[in-house]
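[1] no sequence on this one, just coordinates:
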């Protein structure tokens, strides 16, 4: 972790003449953008994978019809189909998984009071009036919601709420366009799956708003990572997964943009 701390500190030193006391906060934002840029090829691959999975839906529907009474054969046939077409059902998870180490390093860096047996000087750095090692409850105890520290979090909450609202509208529109085009799975074919998918579909658009909870409970430095990464994701998905055009037929969904 000391190597990671040195990297953040060195980047902050380079930015200090421009951003002064907030240089470390800006360094975290730039570091997050760099991580997302490095992961972007995986996001593009995930978009290609989703386009391929959409193309396989008619064959998957046929397999479900053929093996409706034998879930084991259905699972095996679907795995064989994905392998034959070189489509990974898990490709969409890779971008998120690859970001986790960077987030946890940042979280631990600004949660520990010492690094290598020495005092963690990074905890004294701030974003405006708010220390990067503090959490929202610390800001509430030092001036309240509208205090100098509280206003920093208000700004972050506003950004997250705007991004979440943007994601909410896009998710609702994409689900409305794509639901009718998905293969039908009845209770007789796969018991319980239809009801479960319906519950997930209703819940999914609201998931973006849970980022507000993350920003409130993690150290401010980690919150900056979350806010920057969430905003990047919203822009990235808007580019890679365009909404259906006005002329798109009902029950169909737009394919991801060609990377």
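    Looks like it came in fine. In this text, all values refer to a predicted model and were calculated from it rather than measured experimentally.
[2] C-alpha only now, for contacts and for neighbours.
    Noted.
[3] do you know how far residue 206 is from residue 225?
    Residue 206 is 21 Å from residue 225, where distance means Cα to Cα, to the nearest Å.
[4] show me which of these two is the more surrounded one.
    With neighbours defined as other Cα atoms under 10 Å, residue 206 and residue 225 compare such that residue 225 has more, 23 against 16.
[5] isn't the more buried one up against residue 29?
    Yes: here residue 225 lies in contact with residue 29, judged by Cα atoms under 8 Å, at a distance of 6.4 Å.
[6] can you give me the helices for the protein?
    2-19, 23-66, 71-84, 94-109, 136-140, 148-178, 193-203, 211-217, 220-240 (DSSP state H).
[7] to residue 249, which of those helices lies closest?
    Proximity to residue 249, assessed across the helices of the chain by Cα to Cα, is greatest for helix 148-178 (8.6 Å).
[8] can you pull the buried residues of the closest one?
    Of the residues in helix 148-178, 149-153, 156-157, 159-161, 163-165, 167-168, 170-172, 174-175, 177-178 count as buried by neighbour count, 16 or more other Cα atoms under 10 Å.
[9] tilt between that helix and helix 220-240?
    Calculated by axes from the mean of the first three to the mean of the last three Cα atoms, to 10 degrees, helix 148-178 forms an angle of 30 degrees with helix 220-240.
[10] contacts for stretch 134-142?
    Contact with stretch 134-142 is made by 130, 145, 147, 149-150, 153, 216-220, as judged by Cα atoms under 8 Å, 6 or more residues apart in numbering.
[11] next up, a second structure to put side by side with the first:
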């Protein structure tokens, strides 16, 4: 039995459990529930990824200094970077490996929700799980039942993408996201900085995904994306340790000086 069969069986059983509550939309609810369960099981990997990001962010200033001093000597630069990582007990792939380990699971789930005929034959409030946005528009227009289902998904995805965009821009302004990306890219620091500038815009790519994939896959993508945003906020991803308290402490110090 393949992993796709295992996932399909789990979704089918969860759908049977949810059927008394959700009726004809039980399979759609099961997709959401199954996605949340998988993301919860993968949460330790997400925590490890955030710890790796913080390691890279902490080392970024020192790596940038090494790049400035030895940029003209790639061999010496590589040796100095390896020495720094060895001294600090940091891996050059810290934060990346946990994310890579999650990819096979995400691909398996995406394949399941785009190719399993048994799942795609069900509906969500009248919208076929195997259908797409353009088909929903042709069937009943924007205000038709399926069109409204997609409209709700677009609103949710847009809200999450906007929140992620604003949050990433703030972290970049504070220097933490840009530092982490740059540290991971050394000695090609310029490439890391370019990647960091693109980060805020990537969140809106989910809108296009939802528009073109089957509704079952769209539910998975929306659920997973929302989970990621909430999870990273809860873990304070992109923030250096103690960063949240620094502005408050500085403000308190200024107030004390002003009163004296």
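    Arrived safely, thanks for sending. As the structure is a computational prediction, the values presented were derived from the model and not from experiment.
[12] what's the TM-score here?
    With the length set by TM-score structural alignment, normalised by the length of structure 1, the two chains reach a TM-score of 0.80; 237 aligned residues with a Cα RMSD of 2.8 Å.
[13] still on that earlier bit, so which of the contacts of stretch 134-142 of structure 1 is the most crowded?
    Counting by other Cα under 10 Å, top hit in these: residue 220 with 27 neighbours.
[14] which of the contacts of stretch 134-142 of structure 1 lies closest to residue 48 of structure 1?
    residue 218 (33.6 Å).
[15] quick one: residues contacting that closest one.
    107, 135.
[16] and the counterpart of it in structure 2, how far from residue 117 of structure 2?
    By TM-score structural alignment, residue 218 of structure 1 lines up with residue 213 in structure 2. Distance from residue 213 of structure 2 to residue 117 of structure 2, counting by Cα to Cα: 14 Å.
[17] follow-up on the earlier one: need the residues touching each of residue 225 and residue 29 of structure 1.
    Between them, residue 225 of structure 1 and residue 29 share no contacting residue, judged by Cα under 8 Å, 6+ apart.
[18] would you confirm that residue 178 of structure 2 contacts residue 191?
    No: the pair residue 178 of structure 2 / residue 191 is not scored as a contact, 11.0 Å apart, by Cα under 8 Å.
[19] who's more crowded, these two?
    residue 178 (24 against 14).
[20] quick one: which of the contacts of stretch 134-142 of structure 1 is nearest to residue 91 of structure 1?
    Distances from residue 91 of structure 1 to these, taken by Cα to Cα, are shortest for residue 218, at 28.2 Å.
[21] buried sites along stretch 14-34 of structure 1?
    Under 16+ other Cα under 10 Å, the buried positions of stretch 14-34 of structure 1 are 15-16, 19, 21-33.
[22] which bit of structure 2 covers that stretch?
    Stretch 14-34 of structure 1 covers residues 17-37 of structure 2 once aligned (TM-score structural alignment).
[23] aligned partner of residue 65 of structure 1 in structure 2?
    Per TM-score structural alignment, residue 65 of structure 1 is aligned with residue 68.
[24] how far away is the residue nearest in space to the middle of structure 2 from residue 115 of structure 2?
    For structure 2, the residue nearest the mean C-alpha position is residue 228 (4.4 Å; Cα atoms, centre = their mean). Separation of residue 228 of structure 2 from residue 115 of structure 2 (Cα to Cα) stands at 24 Å.
[25] the match of residue 218 of structure 1 and residue 100 of structure 2: what is the separation?
    23 Å.
[26] repeat for residue 131 of structure 2
    Applying Cα to Cα, the value for residue 131 of structure 2 to residue 100 of structure 2 is 30 Å.
[27] so those two - more neighbours on which side?
    Applying other Cα under 10 Å to residue 131 of structure 2 and residue 100 shows that residue 131 carries more neighbours, namely 18 against 12.
[28] not counting its neighbours along the chain, what's nearest the aligned partner of residue 171 of structure 2 in structure 1?
    Aligning on TM-score structural alignment places residue 171 of structure 2 opposite residue 174 in structure 1. Once flanking residues are discounted, residue 174 of structure 1 sits nearest to residue 243: 6.4 Å by Cα to Cα, 6 or more residues apart in numbering.
[29] quick check: the one you found touching residue 172?
    No: with contact defined as Cα under 8 Å, residue 243 of structure 1 does not reach residue 172; the gap is 10.5 Å.
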